[in-house]
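Engineer: Fold the following.
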Amino acid sequence: MGTLVSFHAHPDDESIGTAGTLAKAAALGHRVVLVFATRGELGRSVPGVLAEGENLAVRRSAECYASAKELGVARVEFLGYVDSGPAGEPGAEAPYSFAQVPTEQAARRLALVLEDEEADVLTTYDDNGGTGDPDRIKVHQVGQRAGELAGVPVVAQSTTNRDWMLRGMRGLRSERGEAAPDIEIPDEAPAIGKPESEITHRVEAVEYAEQKRNSMRAHASQMGPDHFLLTMPDAVFAMGLGTEFYIVDEPPNPASAPDVWTDVFEPMR
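Structural biologist: A predicted model of the protein is given here:
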């Protein structure tokens, strides 16, 4: 058995892009570890969810553990950096924000966890952070370097399959004659994910779709019960989010690949 470490910018980031991967790895007997760069203190909470005086960072931290329980995660760690907020906002330029932390410094902090866990696979994000978010871009930079420092055999960049997403949206529009509720995605979405031609691997996790949705529900301060991902019919949710996509620059030799890699990930072509 092996160990998969999944590195994320904020609480709830693990749920949409990688929860199926984490649940599948854990179900197959592998050790799964979640690491968050920040506690997401600049996130926008769902109205009415926080109790009077409740601290959002503390609440979001607790939600990480609830999400981890749903997915079978064995360990949750926080690197302790400050949330940068959205691109263009003052927080992203603040010298104390995660986005401004020297990459080498943060990478060494993450590498300590990777070395302690003897990680076989590390998941990060693609070079645009999947969405252009400053902290998610930093996760890519820090994760790539930390993987080098700790000698992790596989660093897999979680991404959105842009072509898959657009095909799905067009299908929904064709079927319904209108856009799906609360979703507006243009025909060209340069800030979201990567084209299918750049994606190297996928994880088929349809059978873990309910665990993935429960992971999302655990982040109640960010995703209310009326969130479009939580109100999708089960079949639509499984079809749209049951496959997760990754970019791996240097896939391991099959003869020496870690078990968790060969058990969970498969090539696109």
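
Engineer: going forward, measure contacts between C-alpha atoms and count neighbours the same way
Structural biologist: OK.

Engineer: can you list contacts of the host helix or strand of residue 4?
Structural biologist: Element membership for residue 4, per DSSP states H and E: strand 3-8. If you take CA atoms under 8 Å, 6 or more residues apart in numbering as the criterion, strand 3-8 is touched by 14, 22, 25, 30-37, 114, 117-124, 136, 139, 143, 260.

Engineer: And this one, please, so the two structures can be compared:
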Amino acid sequence: MATIVYCHAHPDDEASQTSGTMARAAAEGHRVVVVFATNGDHGEVAADAVEGETVATYRAREAAASAAAIGLARVAWLGYADSGMAGWEQNDHDGSLHQADLDEAAQRLADVLDEERADVVVGYDWHGGYGHPDHVKVHHVVRRAADLAAQRPRLLESTMNRDEMVRLIATGREAGFEIDDFDPEQPMDDGNPFGSTEDEITWRVDVSGYLDRKRASLEAHRSQATDIEMFLSMPPEVFDLFFGHEHLIEPGDDGPMREGWPFA
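Structural biologist: Presented below is the predicted three-dimensional model:
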């Protein structure tokens, strides 16, 4: 059995991006750990937050509930503030992940990798999926941390399958489902299209047997209503199509994309 450490930018990113593979790995006996690089304090304010409770504190409770739903062994935090979306003034705030020294941030993650004796570390693709400053920084932090760790772990990078998403959106519209104007082939926050193409992806992982846990993980992050409500309001058959597979890049493995399970 392996110890697999996932690094995500904000609490709730694990739910939408990798909770299926995390749940599957945990169910199969692997030790699965999630590390959040930021506290998510520029997220939405929960409707039921109690007086004096910060966004960061509320989201930490949600992260713990999500971890329990997935079956994770540990939740760790690198201790940085949320940098906000691309172009926000918070990008330049002291204490934000975007402003953090790369080696310092990477050493914080490497310390967790060493504590866990991690066999695998999972980060993000080269542009963090859609160019969010914190996601892009996580890509670099994870790669550097893998080099700094006492025992260099195998590196994987989470991404979204742009080609599949284009096909699914077209199919949904043809079937009469109401789908917004989102176009994954158009420029995102950094001017690049969403996710990765199939010739850039290594692993297409079937997580259809763990969608109940993925849904529970998303449910745990209800405070982030804009995205979470959209996901959870999908008809079951649409939810299954969009979330039944997750995708990973393995640097150095040129593919082609294959169906499989990287933690066998």
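
Engineer: ChimeraX command for the buried members of the contacts of strand 3-8 of the first structure?
Structural biologist: To isolate the buried ones among those in ChimeraX, judged by 16 or more other CA atoms under 10 Å, type:
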select :14,22,25,30,31,32,33,34,35,36,37,114,117,118,119,120,121,122,123,124,136,139,143,260
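
Engineer: and the strand holding residue 4 of the first structure, how far from the second structure on average?
Structural biologist: Once fitted to the second structure, strand 3-8 of the first structure is off its aligned match by 0.5 Å on average (mean CA distance after the TM-score superposition for the first structure).

Engineer: Which ones among the contacts of strand 3-8 of the first structure lie within helices?
Structural biologist: Under the assignment DSSP state H, the contacts of strand 3-8 of the first structure contribute 14, 22, 25, 114, 117, 136, 139, 143, 260 to helices.

Engineer: Contact partners for the first one?
Structural biologist: Counting by CA under 8 Å, 6+ apart, residue 14 of the first structure makes contact with 6, 8.

Engineer: gap between it and residue 76 of the first structure?
Structural biologist: Per CA to CA, to the nearest Å, residue 14 of the first structure is found 12 Å from residue 76 of the first structure.

Engineer: likewise the second one?
Structural biologist: According to CA to CA, residue 22 of the first structure and residue 76 of the first structure sit 13 Å apart.

Engineer: Could you find the closest non-adjacent residue to the aligned partner of residue 200 of the second structure in the first structure?
Structural biologist: Matched by TM-score structural alignment, residue 200 of the second structure corresponds to residue 198 in the first structure. Computed as CA to CA, 6 or more residues apart in numbering, the closest residue to residue 198 of the first structure that is not its neighbour in sequence is residue 247, at 7.2 Å.

Engineer: Aligned counterpart of that neighbour in the second structure, please.
Structural biologist: By TM-score structural alignment, residue 247 of the first structure lines up with residue 249.

Engineer: ditto for residue 213 of the first structure
Structural biologist: So residue 213 of the first structure corresponds to residue 215, using TM-score structural alignment.

Engineer: can I assume its match sits in a helix?
Structural biologist: Yes - assigned with DSSP: H, G, I helix; E, B strand; the rest coil, residue 215 of the second structure falls within a helix.

Engineer: Tell me the spacing between the closest residue to it other than its chain neighbours and residue 225 of the second structure.
Structural biologist: Nearest in space to residue 215 of the second structure, with sequence neighbours left out and distances taken as CA to CA, 6+ apart, is residue 232 at 7.3 Å. For residue 232 of the second structure, the distance to residue 225 of the second structure equals 10 Å [CA to CA].

Engineer: Residue 37 of the second structure too?
Structural biologist: Distance from residue 37 of the second structure to residue 225 of the second structure, by CA to CA: 21 Å.

Engineer: so where do the strands sit in the first structure?
Structural biologist: 3-8, 31-38, 75-81, 121-125, 154-159, 201-204, 243-247, 266-267 (DSSP state E).

Engineer: Quick one, which of those strands gets closest to residue 170 of the first structure.
Structural biologist: Ranking the strands of the first structure by proximity to residue 170 of the first structure (CA to CA) places strand 243-247 first, at 17.9 Å.

Engineer: with the second structure superposed, average distance for the closest one?
Structural biologist: Mean for strand 243-247 of the first structure is 0.7 Å (mean CA distance after the TM-score superposition for the first structure).

Engineer: now the angle from that strand to strand 154-159?
Structural biologist: For strand 243-247 of the first structure against strand 154-159, the angle by axes from the mean of the first three to the mean of the last three CA atoms, to 10 degrees is 120 degrees.
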